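Visitor: return a 3D structure for these sequence lines:
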Amino acid sequence: MKKFAFLGMLTMGMVVLFASCAKVPQAAIDGAQAAVDSAKIAEAAVYVPEQLTALEDSMKSALAEVETQKSKFFANYDKAASTLTWVSANAGQVAQNAVTRKAQLKEEIVAVIAEVTASLAENKELVAKAPKGKEGKAALEAINSELSVVEATIAECQTAYDNGQYVGTIDKIKAAKDKAASIKEELTAAIDKTKKK
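Guide: As a prediction, the model looks like this:
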């Protein structure tokens, strides 16, 4: 009987020993959270939102796994630790991708603003050459109005650029570029039509 009691206590001691061996990977949790925070500081939410969402989803998944394992008698944090390692390893790349995307947008905006500005000047020269007959006068007034909108958009986009707002600005300046190109086509066609007469 003493032998069974001793074996029972020994078994219980081993169970307690093994149960206490599996500890919450707090250092990995803290490291992964710090890595995600660094990606946020690099403005990943603005420039690579899908990548940041993937990181945050993985982080949530790892934390949920930790909570699930905490409630078990024999906790195993390997799966959570693996996910946390992935988050830590990829967060730096996400931050770098955000920085790269921001730099690309800045370059692109500067280039497109220059293109639209040149196109605007060219369109103003074409307006001076355009036919000014009865129909032409109304058309030129409409075109001048559209050119004023393009000019205002350039100024607005330059201000947004100067204030560090790049994401929405690129779409706006590209729309102005398309508008300027369509005005040029219209003016060129009108001028060519007059030359043929």
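Visitor: use CA for all of it now, contacts and neighbours both
Guide: Will do.
Visitor: in the chain, which spans are helices?
Guide: With DSSP state H, the ranges of helices along the chain come out as 2-21, 26-41, 44-47, 49-70, 78-129, 134-162, 167-196.
Visitor: which residues does I173 contact?
Guide: I109, V112, I113, V116, T153, I154, C157 (Cα atoms under 8 Å, 6 or more residues apart in numbering).
Visitor: for A95, give me its contacts.
Guide: So A95 contacts S38, A39, K40, A42, E43, A44 (Cα under 8 Å, 6+ apart).
Visitor: what's the burial count for the third one?
Guide: K40 sits with 18 neighbouring residues when counted by other Cα atoms under 10 Å.
Visitor: so what's the residue sitting nearest the centre point of the chain up against?
Guide: Closest residue to the average C-alpha location of the chain: Y47 at 2.3 Å, with Cα atoms, centre = their mean. Going by Cα under 8 Å, 6+ apart, Y47 touches A98, V99, R101, K102, V167.
Visitor: this one next, for a side-by-side:
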Amino acid sequence: MFIGIIGLTSCAGVPQAEVDAANAAISGAQVAGADIYLEDEFQALNDSMAVAMASLEEQKSKFFKKYDVTIEKLNAVTEQATELTANTNEVIMSLRSEITATISEVSELVAEARTLISEAPRGKEGSTALVAIKAELDAIETSMNESNEMFQSGQLKPTMEKLSVAREKASSINTELTEVISKYKTARK
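Guide: Now for the predicted structure:
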């Protein structure tokens, strides 16, 4: 009788269902984009899975196998991955909104800059500078078109990076033009 109990306890089954559930949840988080939009959290999730798998391997090597702690770790990984998937979806929605707002902001800045160009002084150096500024504005618009294509194809992070650069350039141009116009108007008085 004692030998039968030892045989049953030493042959505890590997928690394959929990392993599969954890792997599926991690895959779901990756498909959602956690590895791109929440890189650190996704890495922590993979680290937690590695710890759980190390615990599993440790128990497999023992004569008396006890998977309770391993199952808890795997269930925690599954829960963590599910939460990470939800957080990733929130980050993506927020980023989409931010991109849309930035596109509008940059468009307004470019339109404002084009209006300011018509008010800018056209002296000897002024005309050359205005041609260069117009070329920069054209480049910003090209960049915005590329950003829009990237946005439509789901490349959110690179889109936001490109738009941030465009916003910075457009804002800088507007500031420069406003200062030049202000100085010109002050000097004429």
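Visitor: before we move on, back to that, so which of the contacts of Y47 of structure 1 hold up in structure 2?
Guide: Among the contacts of Y47 of structure 1, the ones whose aligned partners also touch in structure 2 (both residues aligned by TM-score structural alignment, their matches' Cα atoms under 8 Å) are A98, R101, K102, V167.
Visitor: my guess is M144 of structure 2 meets A166, correct?
Guide: Yes: using Cα atoms under 8 Å, M144 of structure 2 is in contact with A166, at 7.3 Å.
Visitor: to which residue of structure 2 is A111 of structure 1 aligned?
Guide: Mapped onto structure 2 by TM-score structural alignment, A111 of structure 1 lines up with A101.
Visitor: and the gap between S97 of structure 2 and I117 of structure 2?
Guide: Distance, S97 of structure 2 to I117 of structure 2, by Cα to Cα, to the nearest Å: 30 Å.
Visitor: ok, these two, which is more surrounded?
Guide: I117 (21 against 12).
Visitor: what lines up with the more buried one in structure 1?
Guide: So, by TM-score structural alignment, I117 of structure 2 is matched to V127.
Visitor: so which bit of structure 2 is stretch 160-177 of structure 1 matched to?
Guide: Counting by TM-score structural alignment, stretch 160-177 of structure 1 falls onto residues 150-167 of structure 2.
Visitor: which of the kept ones among the contacts of Y47 of structure 1 tops the neighbour count?
Guide: Neighbour max across these (other Cα under 10 Å) = A98, 25 neighbours.
Visitor: got a list of what it touches?
Guide: A98 of structure 1 touches A39, A42, E43, A44, V46, Y47, V48, counting by Cα under 8 Å, 6+ apart.
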